[in-house]
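Asker: here is my input, please return the structure:
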Amino acid sequence: MSGIHNKQQVVSSVPQSGFLGHPKGLFTLFFTEFWERFSYYGMRAILVYYMYYEVSKGGLGIAENTALAIMSIYGSLVYMSGIIGGWLSDRIFGNSKAVLYGGILIMLGHIVLAIPGSVALFFVSMVLIVLGTGMLKPNVSSIVGEIYSEEDARRDAGFSIFYMGINLGGFLAPLIVGTVGLNYNFHLGFGLAAVGMFLGLAVFLFTRKKNLGLAGTFVVNPLSPSEKTKVMTWIGLGALIIILLLAITIPTGYLTFQTFSALIGLLGILIPTLYFIVMYKSPKTTSIERSRVIAYIPLFIASVMFWAIEEQGSTILANYADRRTQLDFAGIHISPAWFQSLNPLFIIVFAPIFAWLWVKLGSRQPSVPTKFSLGLLLAGISFLVILLPAYFGGSESLVNPLWLVLSYFIVVLGELCLSPVGLSATTKLAPAAFLAQTMSLWFLSNAAAQAINAQIVKFYSADSEMLYFGVIGVIALVLSLILFLLTPKIQGLMKGVR
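Answerer: Model prediction:
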């Protein structure tokens, strides 16, 4: 069956109305993703505290800097595993099954975290959640694209509604899971995250047939029987080698947390570099596409720098909220986990305003590289803002929580300049033969950022706080300026892409 034929068949199998004027399938995908993000961000809001709180307070008692590095590595692996999830879906079992299996793995991961336990159980849960998120996250978004025909004018609005689901889940989770986890019991909080994922799976399973029709059921590029045998052999061999390596390197002391963290840091930079080289050198890439690949490199680097700052909202700033912030404010006691709700809240409020602004400006809106440099500028400022309270009040006194709110707010404005624009620029600059892989590459900028963060969070302490925020903030400002100055050059290399 041809691809075009498949697409039309899928669209006609989906009831085209029934959810806010959109295809019925959007209901299924919206709530599956809402609950998946609820479970993920709920777990993330308390995970760093669970790691470094003393055992007597229900935590694991891991050293603070190690806990912050683990959070970054975790985030990095979640984004890297999307490549595996995308490949499994394209070649073996299709989007729909990938979402289902991913959701089951995530739920199991949260259940393991809900068992009061040891560091070993904690790492088991990490593996489950990393693999599960890698399978579910990229494939849910792909199915959203499948339920609309190519020329359906509702398509962009459909994605906007879908992203609202992501941010609603991300907004509510820290308030609910964060409160339960920090005020009552960490494991109860993780249990709530597991329930969230269970609800997402239930919505998906019970409404899939009726609402999604054939969407997500086709395997885009299936393995031939001979390839299947080959792949299974390689996967088996790979697993065996990994088990052997772990069996040798852990007892002999070669594989420590430090060496693992360095390895992820290396992979975070190596994988995207290889992607760029392969795309550039491929005979399938035309000369115009080559030029666009070169134009994409500075944007990619800017994106890495941006996410390196943005993602510290759930590590360094989460720690700052816990240790440095005045949590009794305006007559209420604030849970440090609540600050994690600020990012999605600001996105829900300001994303429509930015979307309206770009449409209003039309052809006068800033170019892609200019928007990127603006995003970086704002990220840098968000770190320089958080340095001010220590400058005025010293690093001993507790800081007014509004400083943190301001820092999260500024970085979100940056995110709205860079993130949606980055996604759209990626699809336009990607060589035709590498479209799906280039989307993975965009998410790898986040993986690379967090892999780098895992290396630098160890320099953060109460004493080095001002220096830490200052250096990173200034680097972002310098990169923003360089990118701004390079804009005409990059624009030329983009060969007509606006």
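Asker: going forward, measure contacts and count neighbours with C-alpha atoms only.
Answerer: Fine.
Asker: can you report how many residues lie near E36?
Answerer: By the criterion of other CA atoms under 10 Å, E36 has 31 neighbours.
Asker: tell me which element it is part of?
Answerer: Using DSSP states H and E, E36 maps to helix 25-52.
Asker: and the spatially most central residue of the chain, helix, strand or coil?
Answerer: The residue lying closest to the centre of the chain (CA atoms, centre = their mean) is Y79, at 5.9 Å. Per DSSP: H, G, I helix; E, B strand; the rest coil, the secondary structure class of Y79 is helix.
Asker: isn't it right up against L441?
Answerer: No: counting by CA atoms under 8 Å, Y79 stays clear of L441, with 9.8 Å between them.
Asker: re the thing from before, for the residue nearest to the centre of the chain, give its distance to T66.
Answerer: Distance of Y79 to T66, given as CA to CA, to the nearest Å: 20 Å.
Asker: to compare against the first, here's the next sequence to fold:
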Amino acid sequence: MSSQKTSNEKTFFGHPRGLFTLFSTELWERFSYYGMKALLIYYMYDKLKNGGLGLDQGTAASIMSVYGALVYMSGIIGGWIADRILGGRRTIFYGGILIMCGHIALSFPGGVVALFISMVFIIIGTGLLKPNVANVVGDLYTKEDIRRDAGFSIYYMGVNLGAFIAPYIAGTLGQKINYHLGFSMAAIGMALGLIFYVISGRKTLGEAGTKVPHPLSPKEKKQMYVKVLIGLLIIALLVVIGALTDNLTVSAFSTVISILGVLIPLCYFIVMLSSKKTSDVERSRLLAYIPLFIAAVIFWSIEEQGSVILAIYADQRTQLSLGGFTIASSWFQSLNPVFIVVFAPVLAALWTKLGKRQPITPHKFSLGLVFAGLSFLIMVLPALISGTDTLVSPLWLVASFFLVVRRIMSISSRTLGHNKAGTRCLFSSNNESLAAF
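Answerer: Predicted structure coming up:
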């Protein structure tokens, strides 16, 4: 087993060297993703003379929302491809290539066409890469390895470090010089991550992530290709019909994505619960997981508004000049990761000290949702105090981001490690019930 082979190499804070490879890969992938995301909504609604696309602000917000939803949904495809066709390592590589191509498309002034081409590449690429990196981290350790949880904590420091520095580099270049220069930095970041992943991974990852847990038989592959072809033809037909009937609008597309956002998880839960391969123990755990899944959906729906509603608020309703120094509105996107990096160890230490007296995971989720709700409720206060026509202090946004991050920090590092490693729990190799899906 690859984890047994690599778990004795204590060269990165006492962990397998492969952890540093995956730590760095995800750092640069998150740098590219959040660097682009910090600029994207401004680029869409900014005036043409400023280098933006000049889209209606409401349209830009709708596109951002659909984009965010599709990024999350695409993880299902990435998990399935890794488990049944390519294995985790190759899936990560191809995902990184697509992400880099997406950022390159935005690096040139190609207008709305380049925007949507970029989004397609990044959505698919992130779906291939994001869930599988965490899974390969798990492959570095045996199930009994006591370093496993600490390894995930180190890995997520890389995630948040990349997300933290991205707005200051890509965001600053994009807003103060040229949007396409900012997007170019995102492309360079992903390229650096890919180069390091390939060169370092050959030496440090061993066999981790190379196995295809449930490979398709030749017959199943043919059936899969037919289904994919039929699916693409149906999508193409719907696009043509929508264009001919003038129904191919952002609003209509948002409605379709909203419906899929409900139907896709519902189908997966039904498949897993009804599968003969699901044991009684697995079924009971799945039923217990459903409320947590719903709570997570609610939270991420709120948290994702940081790059939409709060981003617009930062740009148009916030006082950005302080003592002769001007803050770029994209910089506020770094607040989420910086609060996690600073306060997550404090919460982890608190849970450790409380031991068995700490709240159970469902209670932590509930407490987190309360904080997430408060993060938006607090933004009502500036309007009540100063009205809606006055620029407000940036500290209100700082407080809002802090409160929403408290939800993330309310989950112990141990729970976070296991849940994040299992972001593919609906479609991973660890879930036998979907092997025949």
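Asker: which strands and helices lie in contact with the helix holding E36 of the first structure?
Answerer: When contacts are defined as 3 or more CA pairs under 8 Å, 6 or more residues apart in numbering; DSSP states H and E, helix 25-52 of the first structure packs onto strand 18-19, helix 64-88, helix 119-146, helix 155-183, helix 186-212, helix 316-323.
Asker: what does the fourth one correspond to over in the second structure?
Answerer: What that stands for is helix 155-183 of the first structure. Under TM-score structural alignment, the match for helix 155-183 of the first structure in the second structure covers residues 148-176.
Asker: need the counterpart of A344 of the second structure in the first structure.
Answerer: Match for A344 of the second structure (TM-score structural alignment): A351.
Asker: also V137 of the second structure?
Answerer: Aligned partner of V137 of the second structure by TM-score structural alignment: V144.
Asker: also G95 of the second structure?
Answerer: Under TM-score structural alignment, G95 of the second structure pairs with G102 in the first structure.
Asker: what does V308 of the second structure give?
Answerer: Using TM-score structural alignment, V308 of the second structure lines up with T315 in the first structure.
Asker: so what's its match closest to, chain neighbours aside?
Answerer: L68 (5.5 Å; CA to CA, 6 or more residues apart in numbering).
Asker: show me what contacts the residue opposite that neighbour in the second structure once aligned?
Answerer: Correspondence of L68 of the first structure to the second structure, assessed by TM-score structural alignment: A61. Neighbouring residues of A61 of the second structure by CA atoms under 8 Å, 6 or more residues apart in numbering: 41, 308-309.
Asker: quickly note the distance from A61 of the second structure to R406 of the second structure.
Answerer: 25 Å.
Asker: quick one: the aligned residue in the second structure for L128 of the first structure from L98 of the second structure, how far?
Answerer: Aligning on TM-score structural alignment places L128 of the first structure opposite F121 in the second structure. Distance of F121 of the second structure to L98 of the second structure, computed by CA to CA: 5 Å.
Asker: and what of S65 of the second structure?
Answerer: 21 Å.
Asker: same check, this time on K356 of the second structure
Answerer: Taking CA to CA, one finds K356 of the second structure at 45 Å from L98 of the second structure.
Asker: more neighbours: these two, which one.
Answerer: A direct count of neighbours by other CA under 10 Å for K356 of the second structure and L98 places L98 higher, at 22 against 9.
Asker: how close does the helix or strand where the more buried one lies sit to the first structure?
Answerer: Taking DSSP H and E as the definition, L98 of the second structure sits inside helix 88-106. Mean deviation of helix 88-106 of the second structure relative to the first structure after superposition (mean CA distance after the TM-score superposition for the first structure): 0.4 Å.
Asker: list the buried residues in that helix.
Answerer: 88-106 (16 or more other CA atoms under 10 Å).
Asker: now the strand or helix carrying L444 of the first structure against helix 316-323, angle please.
Answerer: If you go by DSSP H and E, L444 of the first structure is part of helix 435-456. In terms of direction (axes from the mean of the first three to the mean of the last three CA atoms, to 10 degrees), helix 435-456 of the first structure departs from helix 316-323 by 40 degrees.
Asker: contact partners of helix 435-456 of the first structure?
Answerer: 68-73, 75-80, 82-83, 261-262, 264-269, 272, 275, 300-301, 303-308, 311-312, 422-423, 426-427, 430.
Asker: what comes up buried for it?
Answerer: 436-456.
Asker: before we move on, the earlier item: adding distance to P369 of the first structure, write the helices and strands packed on helix 25-52 of the first structure out as JSON lines.
Answerer: Output for those, formatted as JSON lines (distance: least, CA to CA, whole Å):
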{"stretch": "strand 18-19", "distance to P369 of the first structure": "36"}
{"stretch": "helix 64-88", "distance to P369 of the first structure": "24"}
{"stretch": "helix 119-146", "distance to P369 of the first structure": "25"}
{"stretch": "helix 155-183", "distance to P369 of the first structure": "22"}
{"stretch": "helix 186-212", "distance to P369 of the first structure": "37"}
{"stretch": "helix 316-323", "distance to P369 of the first structure": "28"}
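Asker: which among those is found nearest to M466 of the first structure?
Answerer: Taking CA to CA, helix 316-323 is the member of these nearest to M466 of the first structure, at 12.2 Å.
Asker: how close does the next helix or strand after that closest one sit to the second structure?
Answerer: Reading on from helix 316-323 of the first structure to the C-terminus, the next helix or strand found by DSSP H and E is strand 328-329. Strand 328-329 of the first structure differs from its equivalent in the second structure by a mean of 1.1 Å after superposition (mean CA distance after the TM-score superposition for the first structure).
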